[in-house]
Each structure stands twice: as structure tokens, then as C-alpha cells.
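S.K.: Sequence and computational prediction follow.
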Amino acid sequence: MTGAAGDPGAVERALAAVAPERWEAYEGLLRALAGGQVWMLLWHGSPGSPDAQYGNMDVGGHGYAPCATSPAQLAASGWTRAHEVVSGPEIAASLYQSRWGLWLDPHRPGGGVGVPWADLRRIALGLDRLPAGPLHISEPAGQSSPFFAVLEQQAGEVRPLRSLRRAWVRPVLGEAYLAIGLDLYDASPPSVEAARALVQRAAAQAPDGPGVSTVMMADEYDPVAMWMWANARPFFDRQAAGQPAPTGFGYAAQPPAGPAQGWPQAPWPGYPGR
């Protein structure tokens, strides 16, 4: 599928500014990708054909689909097979769900730049909605604060809530914040809203505290949720406390608590083109 028209050199110029530890420049590259397009290299087939397949690279055990950032870079790459022009948000949404990244201009001196799947997820869902990585995640200090006391006291009243976890998150850019992981029996919008309202009420008890964000533990792509499954014990656990699990429509069909299976995925021959 052809990407939206735009400045064909925007991503290429943003890439030229990227250097190690220059996180603002890297964030600028992500913004350019979010508003631009890339030239995907097709290893098999032609654009739109059923057998179309993007090329692939393995870097440090992680899969990436290579691309060029402009017509000039496509020509400089010497690629002689077909290619496909795709908008940045479209390719980001397509790749991150299989935990594949995007590698920009691998033919450049130095090898170009890889954008991991977690950053593609930010492009797909909105750069302003998700924190800028890499993230430093740790156990929060002050775990006996009034905020946590209110959460523990009132959590049992929120029927869809199975457990709560917590983490202190320091993005590479922006302010650090407290993340509360919501593990729900029922992920319907009313249930999610009820759990988030609980966190908002508790945050109101500590207005001078740090920023607070909620994380859905069922989100298998959220790096904070992944860290919590691996490293954080629940500070509220309905089943451990002996409280009965909710029953009724929608609850019995929910999967058991725990991290998503199947990650990381093994490399595969290539990502299908579109």
C-alpha cells in the first residue's frame, strides 16, 4: 500500500542528525517517521501481490525489516528488486505486533539506524501517549504512602480488579512517574474505567506526589507491564487475600493472570508485504 504523500526527505534528514546518546535527535527521527514514509525493500514479489515479502535482518537476535528513507537512498542502496512505499504509522503498526523493528538505510556507512519494535509501537499508538525509551524501571520508594494505603483499602470494592502492581519509571526524556499495573478479570471499557478511577481517587490523596500512570497488565507489548510481570509482586492480590473472584457474565471466559506467552519470537524468513 502506498504511503501518504509528504516531504520525501524528512526522514532522511532526521536520520542524519541521530548519534549515540542524542535522545532528542532520535525522538525527532521518530516524529519524522510518524509523519513520513519509507521505501520498504521487497525480497519476494511485487507491491500488492499475495507473495510479496519484505526483506529481513537479524541484529543481536532481534528481527528488523530494512528500508530506505528516500528515493535517493533507495538508489544509493543498489537494491534491484521491487520496493513498496509505506507510511511510517502504517509500517510501524504492521511490524511491532510481531515484535519486528525497522532498520533505516542499512547501506549507509556505519550501517544505518534500527528502530526497535517498542518505538514502532509508540509511533503507531502516538508518541505523546507513551514514554520515550529506553526506560529505567525499578521498585518505587515510599511504598507506605497514603496513596498506596488508599489503593489497598478500596481495591477490593472494584470487582473486575484481580491484582495491582507498581513500578517507578524514568524515561530517557521527560519526568519520572509511578506506574500502577492493573490486572483485571474483565477488560471491558467500564471495568477499565472503574480501575482507573480507583487510581485517580488514590492520587487525589497525595496531590504533591509524582505523576501517576496506569498500565494494563494484559497488554503484551507494554514494556512496563512486561517488567512488572517479571519483577514486581502484587501489593494487592484478591486471591491471595482470600477475597472471592467475581462471577457472572464476562468473567469466567477471562484468561488466567500471567505474562503473554511466545515472547521473544524466533526469527522468521521475512515479513509479508502489503
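M.R.: Cool, the structure landed. Numbering: from 1, shown residues only.
S.K.: When you work out contacts or count neighbours from here on, use the C-alpha atoms and nothing else.
M.R.: Noted.
S.K.: How about the contacts made by the residue nearest to residue 173 when sequence neighbours are not counted?
M.R.: Once flanking residues are discounted, residue 173 sits nearest to residue 132: 5.9 Å by C-alpha to C-alpha, 6 or more residues apart in numbering. For residue 132, the contact set (C-alpha atoms under 8 Å, 6 or more residues apart in numbering) comprises 27, 171, 172, 173, 174.
S.K.: out of those residues, who's nearest residue 92?
M.R.: residue 27 (14.9 Å; C-alpha to C-alpha).
S.K.: Tell me which residues are up against the helix or strand that contains that closest one.
M.R.: Using DSSP states H and E, residue 27 maps to helix 23-35. For helix 23-35, contacts defined as C-alpha under 8 Å, 6+ apart pick out 6, 10-11, 14-15, 17-19, 87-89, 119, 123-124, 127, 132, 172-173.
S.K.: change it to 6 Å
M.R.: Here helix 23-35 makes contact (C-alpha atoms under 6 Å, 6 or more residues apart in numbering) with 11, 14, 15, 18, 88, 89, 123.
S.K.: Pick out the most distant pair among those.
M.R.: The largest distance within the contacts of helix 23-35, taken as C-alpha to C-alpha, falls between 18 and 89 and amounts to 19.9 Å.
S.K.: quick one: the strands in this protein?
M.R.: Secondary structure of the chain (DSSP state E): strands located at 37-44, 53-54, 57-59, 62-68, 83-87, 101-104, 113-115, 136-138, 161-170, 177-184, 211-216, 236-237.
S.K.: The longest one: how far from the chain's middle?
M.R.: Pointing back at strand 161-170 there. The chain centroid and the centroid of strand 161-170 are separated by 17 Å under C-alpha atoms, centre = their mean, to the nearest Å.
S.K.: Buried residues, that strand. List them.
M.R.: Counting neighbours by 16 or more other C-alpha atoms under 10 Å, one finds that the buried residues in strand 161-170 are 161, 162, 163, 164, 165, 166, 167, 168, 169, 170.
S.K.: take the one below as the second:
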Amino acid sequence: MLRQVTPGRYDAYEALLRALAIPSSGQVWMLLWHGQAGSPDAQYGTMEVDGHGYAPCVTSAQELSASGWNRSYEVVDGIDVARTLYPERHGLWLNPHAPGGGVGIPWLDLRRIATGLDRQPAGPLRLAEPTIEIPAFYALLTQNAHRTPAVRSLRRAWVQPALGAPYLAIGLDVYEASPAAVDSVRAMMQQSIGAVPDGLPVSTVAMSDEYDPVAMWLRAHARPFYDREAHAAPAQSPAAGYGYPPVPPAPGRY
């Protein structure tokens, strides 16, 4: 599988991720910079590529021998390594000693391995403001959000995965994540989804998820199309500079 992964071969790369996600058979030999396998002071090696951190590993005992690594190592399931590394925003680099330098797996894809490959879109993602016109859906969703006290704001993005169909993502910013709040937000989406045209996939993403690439893009680039607090703010006097003339001072005041 490693030999099949080349630039643009997202299908081969996805197959590699699926192989790593299989318990027992998706094992890797993690190179330890400090300590012994299983010891409290065990520490994975690190390497940096294009400003991003990775932990190096090899994919078999034969590759370990070929690498010339003379320190300790630890044999671990790929899914367990993914759960360890992605919260630290570290990726995994397979066989860095191999011709061509091996294959790097960014931490965003380790998160997919750790949480379920089918639950997250295949990257790299192309994200943009939606251009499709569905005013009835947005109007109904905004109306239902205003009736759902748990919702603070809503954002939107058009997501094109590396594999699979593009879809509309709705970013949900909520005040709390209690079971009752989650149920109310789920009901809000169910009540609104009927206004979506047939064949248009719609997904939701929690704005509080600091590891989700869609949520990260929404926080950085998308303004809310519904904002409870802005909606509830009292009307302010018009300010100069937005088409209004300056407000003259009251008599006797400056």
C-alpha cells in the first residue's frame, strides 16, 4: 500500500488509512527517542516537515532492521497511536528511511482514524462560502434556531472532500452540550431539513470542536448567518461613516 501512495492517489492513501485503523493487523513500530517500551519515561521520536510535527515509525520488523534504528521501539496498533498523537497535533510518518522518504499522515487524518474514518470527510478539503441558492432552507433553519434556546449562532460552508460528493456544512455554536440541549438542536435540524432540495447532502459540525477542519475554517472565515445575540441586541443610533452624516453636537456641548 505504501508503494501505491503517490501524489493525487487519494484512493490508495485512503486504503492505507483503513489498513492502519484495523486493530492488531494495523500495527506500527514506533521509534522511541527515550526510555523503553512500556516504561513511564518512554518518548516517541519527533521530526518536522514543512513546519508540522510527526512521530516517525516503521511498518515491520524488516523495515526496522533496514532503518538502522539502534534505540528502543514499541509495537502499537495504528488506531492507538492515532489517539495518542492527534490531540497534540502531531502526525505519523511511515518509513522515513525508505527511498523517497516514506509517507506522512497529518494529524487531521490521525483524528479520522481515531474517531472513525467514515465519520469525517476525506482530506484535503476544499472549503468555500456556499453559492447554491436555498433561501427557504436558510429561512426555516433561522426561524427554528431562534426557537431553540441552546443555539447561539449558525455558520455555513461548502465542503469538497478529496473523495466523495460535496456537501453543505452547517456549523452549530451552542451555549451548552447537555443531553437536553443536544436533543433540541437535533430536533431543530430535523424540522428544517425538509426544506433542502432533493439530492443535496447536508451535514452539521460543532463549532466547539477544536480539531475539526471544517469548524476551524468556519471560525476563521465565515460570519454567522444567524446570531442570537446580535439579533437580540438593542438598536443603536446610526453612526457616521456608513452613509449617515455626522451627528451634530447638542447646543452648548462639544
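M.R.: Nice, thanks for sending it over. On a predicted model such as this, the values are computed, not experimentally measured, just so you know.
S.K.: So for residue 153 of the first structure, which of the strands of the first structure sits nearest?
M.R.: Evaluated over the strands of the first structure, closeness to residue 153 of the first structure peaks at strand 236-237, with 9.3 Å, by C-alpha to C-alpha.
S.K.: Mean per-residue distance, that closest one versus the second structure.
M.R.: Using mean C-alpha distance after the TM-score superposition for the first structure, strand 236-237 of the first structure ends up 0.3 Å from its aligned counterpart in the second structure, as a mean over the superposed pairs.
S.K.: which one of the buried residues of strand 161-170 of the first structure sits closest to residue 105 of the first structure?
M.R.: Nearest to residue 105 of the first structure out of the buried residues of strand 161-170 of the first structure is residue 170 (C-alpha to C-alpha; 30.2 Å).
S.K.: Need the counterpart of the closest one in the second structure.
M.R.: In the second structure, the residue paired with residue 170 of the first structure is residue 160, using TM-score structural alignment.
S.K.: could you redo the buried residues of strand 161-170 of the first structure as a markdown table and give each row distance to residue 232 of the first structure?
M.R.: Supplementary listing: those in a markdown table, determined by distance: C-alpha to C-alpha, whole Å:
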| residue | distance to residue 232 of the first structure |
| --- | --- |
| 161 | 17 |
| 162 | 15 |
| 163 | 11 |
| 164 | 10 |
| 165 | 6 |
| 166 | 7 |
| 167 | 7 |
| 168 | 11 |
| 169 | 13 |
| 170 | 16 |
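S.K.: Just give me the closest of the contacts of helix 23-35 of the first structure to residue 40 of the first structure.
M.R.: Using C-alpha to C-alpha, residue 88 comes nearest to residue 40 of the first structure of the contacts of helix 23-35 of the first structure, at 10.5 Å.
S.K.: Show the contacting residues for the closest one.
M.R.: Counting by C-alpha under 6 Å, 6+ apart, residue 88 of the first structure has contacts 33, 34, 36, 37.
S.K.: can we see that at 7 Å?
M.R.: 33, 34, 35, 36, 37, 38 (C-alpha atoms under 7 Å, 6 or more residues apart in numbering).
S.K.: count of neighbours near the fourth one?
M.R.: Counted with other C-alpha atoms under 10 Å, the burial measure for residue 36 of the first structure works out to 22 neighbours.
S.K.: Residue 128 of the first structure versus that one, what's the distance?
M.R.: According to C-alpha to C-alpha, to the nearest Å, residue 36 of the first structure and residue 128 of the first structure sit 17 Å apart.
S.K.: try the last one
M.R.: Counting by C-alpha to C-alpha, the gap between residue 38 of the first structure and residue 128 of the first structure amounts to 22 Å.
S.K.: Looking at the two, which is more packed in?
M.R.: The neighbour comparison of residue 38 of the first structure against residue 128 (other C-alpha under 10 Å) goes to residue 38, with 29 against 9.
S.K.: follow-up on the earlier one: which one of residue 18 and residue 89 of the first structure is surrounded by more residues?
M.R.: Set residue 18 of the first structure next to residue 89 and count neighbours by other C-alpha under 10 Å: residue 89 wins out with 22 against 18.
S.K.: Could you find the closest non-adjacent residue to whichever residue in the second structure pairs up with the more buried one?
M.R.: The equivalent of residue 89 of the first structure in the second structure is residue 79 (alignment by TM-score structural alignment). Nearest residue to residue 79 of the second structure, sequence neighbours excluded (C-alpha to C-alpha, 6+ apart): residue 21, at 5.1 Å.
S.K.: Map the one you found onto the first structure.
M.R.: In the first structure, the residue matched to residue 21 of the second structure (TM-score structural alignment) is residue 34.
S.K.: okay, now residue 209 of the second structure: neighbour count?
M.R.: The local packing of residue 209 of the second structure (other C-alpha under 10 Å) involves 12 other residues.
S.K.: Distance of it relative to residue 38 of the second structure?
M.R.: 31 Å.
S.K.: So for the second structure, which residue is the most central one in space?
M.R.: The central residue of the second structure, meaning the one whose C-alpha is nearest the mean C-alpha position (C-alpha atoms, centre = their mean), is residue 212 at 2.0 Å.
S.K.: What lines up with that residue in the first structure?
M.R.: Residue 212 of the second structure maps onto residue 222 in the first structure, with residues paired by TM-score structural alignment.
S.K.: Residue 116 of the second structure too?
M.R.: Mapped onto the first structure by TM-score structural alignment, residue 116 of the second structure lines up with residue 126.
S.K.: Which stretches in the stretch 51-200 of the first structure count as helices?
M.R.: Using DSSP state H, counting those that start in this stretch, the helices of the stretch 51-200 of the first structure run over residues 71-77, 88-96, 117-125, 146-155, 189-204.
S.K.: Mind checking those helices for the one nearest to residue 236 of the first structure?
M.R.: Comparing the helices of the stretch 51-200 of the first structure by C-alpha to C-alpha, helix 146-155 comes nearest, at 6.0 Å.
S.K.: Which residues outside the closest one are in contact with it?
M.R.: 198, 199, 202, 203, 205, 206, 236.
S.K.: Just the buried residues out of those, in PyMOL syntax.
M.R.: Buried residues within those, by 16+ other C-alpha under 10 Å, are selected in PyMOL with:
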select buried, resi 198+199+202+203+236
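S.K.: Excluding chain neighbours, what is closest to residue 99 of the first structure?
M.R.: residue 117 is the one closest to residue 99 of the first structure (C-alpha to C-alpha, 6+ apart), at 5.3 Å.
S.K.: quick one, what contacts the counterpart of that neighbour in the second structure?
M.R.: Alignment note (TM-score structural alignment): residue 117 of the first structure maps to residue 107 of the second structure. Shown in contact with residue 107 of the second structure (C-alpha under 7 Å, 6+ apart): 86, 89, 90, 91.
S.K.: if you set the cut-off to 8 Å instead, what comes out?
M.R.: Taking C-alpha under 8 Å, 6+ apart, one finds 82, 85, 86, 89, 90, 91, 92 in contact with residue 107 of the second structure.
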